[in-house]
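Visitor: The following block contains a protein sequence and its predicted model.
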Amino acid sequence: MDKYTDQFLSMALLYAPKILLAIITLIIGLKLISWISNLLQKVLRNRHVDESVIPFLGSIISVLLKVVLLITVAGMFGIETTSFVALIGGAGLAVGLALQGSLSHFASGVLVLIFKPYKVGDLISAAGFTGEVEEIQVFTTVLKTLDNKKIIIPNGSITSGPITNISGQGEIRVDMQFNVAGSESIDKVKKVVNEVANSCSLVLKSKETDVLVNCLETGIIKFDVRPWCKSEHYWDVYYFMQENIKRQFDAQGVEAPTPAMNINLIK
């Protein structure tokens, strides 16, 4: 008994400080990880990151830090951790290769939610589609097109190309072009277009509607017409101007261009 008692005491003296230090490290580490996770979520909220992704990012950071902490504590006990690190690294590599497409969309979704190149309700053009953003998810973005179709686009496809946020500035210029006969008066055409623009309640009166001569061709005058409106009224203004300018051209006798050719006969 004395022999075993001496061995127990010697082992206790040898390992007690390590065990005590490991327990203290574990307790402090868990508290520190909790503080870091809460701080990260607070920072993300201050940056107005989407609320649905904040707990998800916080949990990922928390899990990763806890794995590192457990490996550190195991090493303090004298356990060989090299094999654990290699195993975790190999598993992570395998999962990453198997899910590389999904992880790419996930990373893109996180970037969209953090940097906000667009938000729900914006009219955007991306990945070859134009529509209103209905929902921003971690892996996909849901658009409602102008003809009321639902388009689900992987976030990786959106961030890999240009994104045009039509609603991004709050106000937008509606560019369109009209052609009239070359014999028409430029001042008369400008007057008719401005009357139509002034009659539209959605056209911003704080900004001038540009009516500019684009070019002169044989028998044709091309006008650029550029009214301003709120971003959400883009298509309403576009179609209003198209229809009502045609109506006023007919009412005011403004002729459309027709193919013409001058033929000189010599006897």
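Guide: Good, I have the coordinates.
Visitor: When you work out contacts or count neighbours from here on, use the C-alpha atoms and nothing else.
Guide: Fine.
Visitor: element containing the residue nearest to residue 50 when sequence neighbours are not counted?
Guide: Sequence neighbours aside, residue 113 is the residue nearest to residue 50 in space, at 5.7 Å (criterion: CA to CA, 6 or more residues apart in numbering). Following DSSP states H and E, one finds residue 113 within helix 100-115.
Visitor: Put this next to the previous one:
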Amino acid sequence: MEVNPNEITNYATKFINILIDYSPKLISAILILFFGLYAIRLVNRVIRKIMLKRNLDPTLTKFLADFLLWALRVLLFVTFISKLGIETSSFVAILGAMGLAVGLSLQGSLSNFAGGMLIILFKPFKLGDTIEAQGVTGTVSEIQIFVTKILTANNQTVFVPNGALSNGNIMNYSMQGQRRADFSFAVSYDTDLKKAKEILLKILNDNPKVLKNPAPAVFVQSLTDSAVIFAVRPWANNTDFGEVSSETLENCKIAFDKEGIRIQPYLQELSKKNS
């Protein structure tokens, strides 16, 4: 196949002419892209600093800053291709169709996204809180957009979807700062009730981790066929709750044994109830 030098010259001339005619658009589009990316980074940095100075929640700050970053990037990309002379109406239609398809295929993820937004905005819990939700009890270690990371007492990390978390019951043990442990002790009917009550109150009052305000309470809760039920309710700070619970059980058992008070085979912890 023979190559015609004249045709090559004509194609080269046309290419150079097109390049010369198109170069202003190409240069201006590249400049817009370059300065636009720099401006977006600058704006994002300023927005983050403003939100941090106003003491916004760190999770909310990160989400809003990232959302603004990607929104500005999308706008910059549309401006860039428009400056190149590419028709944007069909491109926007394609993006819309893709967004609809992705939305339909990711309904569960969108539900988790919405749940994450609700958690961030209404704050039923925050980082470091001890919560019980979706059958999991532990400390909140991270609140992400789609899931919440909970660290259990045995050092296991559980990822709970935010959709289920925001739509279910959440028990926050840390929100009030203090927590009451509820115990029931069953003693025999031949027990001196006043003496038993004095022993239980002394145990609670002698424990420095048991709060004086609200004051601990000891009272006869009920009479069953085989035992008298004492309710023992000490208050403690959240950080001391576990120790107060175990120390109360241990000290009460030791004191009852020392005084010859027989505990009936009935002992139940009710620390998760508010009765």
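Guide: Looks like it came in fine. Keep in mind that this is a model prediction, so the values were computed, not measured.
Visitor: TM between them?
Guide: Once the chains are overlaid, their TM-score stands at 0.72 when taken by TM-score structural alignment, normalised by the length of structure 1; 234 aligned residues with a CA RMSD of 3.5 Å.
Visitor: ok so, going back, the residue nearest to residue 50 of structure 1 pairs with which position in structure 2?
Guide: Using TM-score structural alignment, the equivalent of residue 113 of structure 1 in structure 2 is residue 120.
Visitor: quick revisit: how far apart are the helix holding residue 113 of structure 1 and its match in structure 2?
Guide: Its matched residues in structure 2 lie on average 2.8 Å from helix 100-115 of structure 1 after superposition (mean CA distance after the TM-score superposition for structure 1).
Visitor: Who are the packing partners of that helix?
Guide: helix 155-159 (3 or more CA pairs under 8 Å, 6 or more residues apart in numbering; DSSP states H and E).
Visitor: Surely residue 230 of structure 2 forms part of a strand?
Guide: Yes. Residue state for residue 230 of structure 2 (DSSP: H, G, I helix; E, B strand; the rest coil) corresponds to a strand.
Visitor: my read: it touches residue 220, true?
Guide: Yes. At 4.5 Å, residue 230 of structure 2 counts as touching residue 220 under the criterion of CA atoms under 8 Å.
Visitor: When the two are compared, which one has more neighbours?
Guide: residue 230 (21 against 15; other CA atoms under 10 Å).
Visitor: Tell me the spacing between that one and residue 94 of structure 2.
Guide: 71 Å (CA to CA, to the nearest Å).
Visitor: Quick one: map residue 195 of structure 1 onto structure 2.
Guide: In structure 2, residue 195 of structure 1 lands on residue 202 (TM-score structural alignment).
Visitor: what about that match, is that helix, strand or coil?
Guide: Once three-state DSSP is applied, residue 202 of structure 2 turns out helix.
Visitor: With residue 168 of structure 1 instead?
Guide: Of the three states, residue 168 of structure 1 takes coil under three-state DSSP.
Visitor: same question, residue 67 of structure 1
Guide: Relying on three-state DSSP, one would call residue 67 of structure 1 helix.
Visitor: sorry, back to before: for the residue nearest to residue 50 of structure 1, give me its contacts.
Guide: Residue 113 of structure 1 makes contact with 49, 50, 53, 136, according to CA atoms under 8 Å, 6 or more residues apart in numbering.
Visitor: Could you count how many residues lie near the aligned partner of the second one in structure 2?
Guide: Residue 50 of structure 1 is assigned residue 58 in structure 2 as its aligned equivalent, the criterion being TM-score structural alignment. Neighbour count for residue 58 of structure 2, taken as other CA under 10 Å: 15.
Visitor: Over to the one 3 residues further on?
Guide: Taking other CA under 10 Å as the criterion, the count of residues near residue 61 of structure 2 is 19.
Visitor: Buried residues in the helix or strand containing it, which are they?
Guide: Applying DSSP H and E as the criterion places residue 61 of structure 2 in helix 58-83. Using 16 or more other CA atoms under 10 Å as the test for burial, helix 58-83 of structure 2 gives 59-63, 65, 68-69, 72-73, 76-81, 83.
Visitor: same question, stretch 218-238 of structure 1
Guide: Neighbour count says stretch 218-238 of structure 1 has 219-234, 237-238 buried, by 16+ other CA under 10 Å.
Visitor: So which of those residues belong to strands?
Guide: 220, 221, 222, 223, 224, 225, 226, 228, 229, 230 (DSSP state E).
Visitor: gap between the two ends of stretch 164-178 of structure 2?
Guide: So stretch 164-178 of structure 2: terminal residues 27 Å apart, CA to CA.
Visitor: what's next to that stretch, contact-wise?
Guide: With CA under 8 Å, 6+ apart as the criterion, stretch 164-178 of structure 2 contacts 112, 115-116, 118-119, 124-125, 129-134, 179, 235-238.
Visitor: Go through it and flag the buried ones.
Guide: Those would be 164, 165, 166, 171, 172, 173, 174, 178, for stretch 164-178 of structure 2 by 16+ other CA under 10 Å.
Visitor: From residue 51 of structure 2, how far out is residue 213 of structure 2?
Guide: 38 Å.
Visitor: the more surrounded of these two?
Guide: Shown here are residue 213 of structure 2 and residue 51; by other CA under 10 Å, residue 51 has more neighbours (17 against 8).
Visitor: quick one: secondary structure of residue 134 of structure 1?
Guide: strand.
Visitor: What is the burial count for the counterpart of it in structure 2?
Guide: In structure 2, residue 134 of structure 1 lines up with residue 141, judged by TM-score structural alignment. Around residue 141 of structure 2 there are 18 other residues, counting by other CA under 10 Å.
Visitor: Same check on residue 252 of structure 2?
Guide: The local packing of residue 252 of structure 2 (other CA under 10 Å) involves 20 other residues.
Visitor: for the helix or strand containing residue 15 of structure 1, packing partners?
Guide: Here residue 15 of structure 1, judged by DSSP H and E, is contained in helix 2-46. On a contact count with 3+ CA pairs under 8 Å, 6+ apart, helix 2-46 of structure 1 meets helix 54-76.
Visitor: So what's the gap between the helix or strand that comes right after the helix it packs on and the chain middle?
Guide: Next along the chain after helix 54-76 of structure 1, taking DSSP H and E as the criterion, comes helix 82-98. From the chain centre to the centre of helix 82-98 of structure 1 is a distance of 32 Å (CA atoms, centre = their mean, to the nearest Å).
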